[in-house]
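Novice: can't give you the sequence, but here's the structure:
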């Protein structure tokens, strides 16, 4: 598991205010009841602020797993707290 993946899981755990096992391979919105529509909006707003971008509606709607969030972080070169940029 990459450091970025671990940080994404930690980010989601804090955002959703639930304990998520750090060794989970991928967290899908459809399989996690706490990732409801309100929390999805919070997620999108938080990501847009962190990335300094506005996500397209389709991008925001399609963002439904921790792996997709990880890919978005990597695409935008986002470095999370405690992580070195490469």
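Specialist: All right, it came through fine. Everything quoted here is computed from the prediction, not taken from an experiment.
Novice: From now on I want contacts and neighbour counts done on CA atoms only, so please keep to that.
Specialist: Will do.
Novice: Can you show me the helices along the protein?
Specialist: Assigned by DSSP state H, the chain shows helices spanning 3-16, 37-51, 57-62, 66-75.
Novice: how about these in CSV, adding mean neighbour count?
Specialist: Listed next are those as CSV, based on neighbours: other CA atoms under 10 Å:
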stretch, mean neighbour count
helix 3-16, 18
helix 37-51, 15
helix 57-62, 11
helix 66-75, 16
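Novice: how much space between residue 8 and residue 16?
Specialist: In this view, residue 8 and residue 16 are 12 Å apart by CA to CA, to the nearest Å.
Novice: same thing with residue 40?
Specialist: Distance, residue 40 to residue 16, using CA to CA: 9 Å.
Novice: Likewise for residue 67?
Specialist: Here the criterion is CA to CA. By it, residue 67 lies 16 Å from residue 16.
Novice: what about versus this one:
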């Protein structure tokens, strides 16, 4: 993995998400699985679900069997589809 991408990934793992976002913005877009996975993870941290879904789908365009992207998309779908029936009981 590219050193810049690895640096951003380490920031995310350290819960330094604001700093990670700033550093990621400095990286030029590249059409690699690693780039789009990292973008998806970063967007997911900020609950930017649409952007995260787009990034993980881009990973699947590049590598249709990527388990990490598939798992993250499934996770996001579960969050988006979450329905609490108690909210609708009078």
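Specialist: That came through fine. From a predicted model like this one, the values you see are computed outputs, not experimental measurements.
Novice: Any idea what the TM-score is?
Specialist: Between these two chains, after superposing, the TM-score reads 0.30 (TM-score structural alignment, normalised by the length of structure 1); 46 aligned residues with a CA RMSD of 4.1 Å.
Novice: how about the helices in structure 2?
Specialist: Using DSSP H, the helices of structure 2 run over 3-13, 17-25, 33-45, 49-62, 67-80.
Novice: Of those helices, flag the one that's most buried.
Specialist: Most buried of the helices of structure 2 by mean neighbour count (mean count of other CA atoms under 10 Å) is helix 33-45; its value is a mean of 21.
Novice: Does anything pack onto that helix? Which helices or strands?
Specialist: helix 3-13, helix 17-25, helix 49-62 (3 or more CA pairs under 8 Å, 6 or more residues apart in numbering; DSSP states H and E).
Novice: hmm, who's touching the shortest one?
Specialist: Under the criterion CA atoms under 8 Å, 6 or more residues apart in numbering, residues 5, 8, 9, 11, 12, 39, 42, 45 lie in contact with helix 17-25 of structure 2.
Novice: residue contacts, the first one?
Specialist: Spelled out, it's residue 5 of structure 2. Neighbouring residues of residue 5 of structure 2 by CA under 8 Å, 6+ apart: 24, 27, 34, 35, 38.
Novice: what do you get for residue 39 of structure 1?
Specialist: Counting by CA under 8 Å, 6+ apart, residue 39 of structure 1 has contacts 15, 16.
Novice: what does the one 10 residues further on give?
Specialist: When contacts are counted by CA under 8 Å, 6+ apart, residue 49 of structure 1 touches no other residue.
Novice: Which member of the contacts of helix 17-25 of structure 2 is positioned nearest residue 51 of structure 2?
Specialist: Nearest to residue 51 of structure 2 among the contacts of helix 17-25 of structure 2, counting by CA to CA, is residue 39 at 8.4 Å.
Novice: Hmm, residue 54 and that closest one touching each other?
Specialist: No - judged on CA atoms under 8 Å, residue 39 of structure 2 makes no contact with residue 54 at a distance of 9.5 Å.
Novice: thinking again about what came up before, closest to residue 80 of structure 2 out of the helices and strands packed on helix 33-45 of structure 2?
Specialist: Closest among these, using CA to CA: helix 49-62, at 8.2 Å.
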